[in-house]
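1. Need coordinates for the following:
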Amino acid sequence: MKHLLINIAAVGALLLAQPAFSHDFKVGELHIIHPVARAMLPGAQVGGGYLTIDNEGATDDRLVGGTSQRARSVQVHEMKIADGVMSMNELKQGLAVPAKTKTELKPGSYHLMFMNVEKPFQQGEKIKAVLNFEKAGPVEVEFTVVAANGDDKSGDMHDHSNHKMPMDPKK
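-> Next up, the predicted model:
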C-alpha cells in the first residue's frame, strides 16, 4: 500500500510538472508554440525571437509587442526582400493573428526583436518574456536560445527537427 501511494504521488507530480517541461504556452484561445531565440554574438544588442501562434478561437487578435528583463523592449518586426534589397521594419500596429489560423514568426519574415540587450543570449539558456496581445492580453513565455545558425541543439527535451530556421530567408 505504501509503494502504491508513493507511485501515485510520483505520477501526480509528473503530470503537474508537465507544463514546466512543455515549450508551449496558452492565453485564452491563443496557443504559443515553441518560442526560440537565436544565440547572439558578443557585443550584439539585438536578438531575434521566433514562434508560432495558433489562434484556436473565433475572434481575430493582434500581437502588439512584449517585454523582457533581458531587453529594453520587445518589438514585432517584418523582414522583406524586394528587388534584391532587404528591409526590416517595426510593425507599430502589431501583427494580425486571424481566427482559426496559425501565424508563424520566423527568420526572413515576421519575428520579434529584443532591442538593447545588455547581455547577449547564450545557446541553451532560457529567456523569459511577456507577449502582449490586443484582446487576449499578456502571456508569460520562455524562449529557448538555440545556436546562432538556428540549429536547435539546446538540450530541449522535445524533437523540433521540423522547426529548422535557415539563415537564408529563401530556404
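2. rest of the way, CA atoms for contacts and neighbours
-> Will do.
3. What are the boundaries of the helices in the chain?
-> Ranges of helices within the chain are 2-21, based on DSSP state H.
4. And residue 139, how far from residue 29?
-> Note on residue 139: its distance to residue 29, by C-alpha to C-alpha, to the nearest Å, is 12 Å.
5. ok, the residue nearest the centre of the chain to residue 5 distance?
-> The chain has residue 35 as the residue nearest its centroid, 2.3 Å off, counting by C-alpha atoms, centre = their mean. Separation of residue 35 from residue 5 (C-alpha to C-alpha): 37 Å.
6. And residue 123, by the same measure?
-> According to C-alpha to C-alpha, residue 123 and residue 5 sit 40 Å apart.
7. Which one's more surrounded, the two?
-> Counted by other C-alpha atoms under 10 Å, residue 123 and residue 5 do not tie: residue 123 has more neighbours, with 19 against 10.
8. doesn't residue 39 make contact with that one?
-> Yes. Here residue 123 reaches residue 39: they are 5.2 Å apart, a contact under C-alpha atoms under 8 Å.
9. Now the second one, please; I'll put the structures next to each other:
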Amino acid sequence: MSVKSLSLAAIAAFSFGVPAFADSHITIQDAYARSGGKAARAGAAFMTIVNHGDEADRLIAVASDAAVRVELHTHKEIGDGVMQMLHVEEGFVVPAQGQHALDRGADHVMFMGLKAPWEQGDVLTVTLTFEKSGDMVIEVPVDQDRKAGAGHGHSGHDH
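-> Model prediction:
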C-alpha cells in the first residue's frame, strides 16, 4: 500500500468516527461518498446532519473541487413508481435539537462532472453552507462498498 493510500485510509477511518462542527451547533455524522465506478461522471455523498442548537438551521449550499457542479438533490415520485432526481434550491432544514439524514434514494449531495474517478478510500473535501452557522469544511471518505442505509439506522434498503 502506498503512503498516499495509507494516509487516505487513515483520514477516512478518522472521518467516520469524528463528527465535524460548524458554529458548535451542527455536527456531521457518518459521511461517505460513492460513484458508479471508474467511468462514472456523477457521484453522491450521504451523511446525517445533527443540530444541537435551540433554533432550526438550513443547509443552503454545497461545494467541492471533486466535480464541475455540486448540488443538493432529492428524489420525487413522478408517477407509476418512477423517481426523478431534483435540485433543491431552498436546501434542507435541520430542526432545532434534531437531525436531517442525507440518504441514498432520498435527499443527498450530488456531484456532476467528476474531475477524476473516485477510488475506494479516497477523501473528498466538501464545503457545506448553512444559513445561520455559515460554512463548514468536511472530509468525506469514498466508500464504494457501503450498502444502502448502513450506518444511518435504516433497514438497509434504498428509499
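10. Could you report the TM-score for this superposition?
-> The TM-score (TM-score structural alignment, normalised by the length of the second structure) is 0.79; 143 aligned residues with a C-alpha RMSD of 2.5 Å.
11. Map the residue nearest to the centre of the first structure across to the second structure for me.
-> Aligning on TM-score structural alignment places residue 35 of the first structure opposite residue 31 in the second structure.
12. now swap in residue 58 of the first structure and tell me
-> Under the alignment (TM-score structural alignment), residue 58 of the first structure maps onto residue 54 of the second structure.
13. for that match, what are its contacts?
-> Residues near residue 54 of the second structure by C-alpha atoms under 8 Å, 6 or more residues apart in numbering: 96, 97.
14. cool, and the one 3 residues further on?
-> Counting by C-alpha under 8 Å, 6+ apart, residue 57 of the second structure makes contact with 51, 93, 94, 95, 96, 130, 131, 132, 133.
15. PyMOL command to pick out the buried ones of those residues?
-> To isolate the buried members of the contacts of residue 57 of the second structure in PyMOL, using 16 or more other C-alpha atoms under 10 Å:
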select buried, resi 51+93+94+95+96+130+133
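16. nearest residue to residue 65 of the first structure other than its sequence neighbours?
-> With sequence-adjacent residues excluded and distances taken as C-alpha to C-alpha, 6 or more residues apart in numbering, residue 65 of the first structure is closest to residue 75, at 5.0 Å.
17. what sits against the residue nearest to residue 90 of the first structure when sequence neighbours are not counted?
-> Spatial nearest neighbour of residue 90 of the first structure, excluding adjacent residues (C-alpha to C-alpha, 6+ apart): residue 77 at 4.2 Å. If you count contacts by C-alpha under 8 Å, 6+ apart, residue 77 of the first structure has them with 88, 89, 90, 91, 110, 111, 112, 113.
18. which position in the second structure aligns with the first one?
-> Residue correspondence, TM-score structural alignment: residue 88 of the first structure in this structure matches residue 85 in the second structure.
19. roughly how far apart are that match and residue 46 of the second structure?
-> Residue 85 of the second structure sits 15 Å away from residue 46 of the second structure when distances are taken as C-alpha to C-alpha.
20. So for the two, which sits in the more crowded spot?
-> With neighbours defined as other C-alpha under 10 Å, residue 85 of the second structure and residue 46 compare such that residue 46 has more, 23 against 16.
21. Wait, the more buried one touches residue 108, no?
-> Yes. Between residue 46 of the second structure and residue 108 there is a contact at 5.7 Å, judged by C-alpha under 8 Å.
22. Tell me the residue in the first structure aligned with residue 65 of the second structure.
-> Structural alignment (TM-score structural alignment) places residue 65 of the second structure against residue 69 in the first structure.
23. Neighbours of that match, how many?
-> Residue 69 of the first structure: 13 surrounding residues under other C-alpha under 10 Å.
24. buried residues in the lengthiest strand in the second structure?
-> Longest strand of the second structure, by residue count under DSSP state E: strand 67-79. Within strand 67-79 of the second structure, the residues that count as buried by 16+ other C-alpha under 10 Å are 67, 69, 70, 71, 72, 73, 74, 75.
25. so what's the fifth one up against?
-> It stands for residue 72 of the second structure. By C-alpha under 8 Å, 6+ apart, residue 72 of the second structure lies in contact with 61, 62, 87, 88, 89, 91, 107, 108, 109, 110.
26. Fine by me, thanks again.
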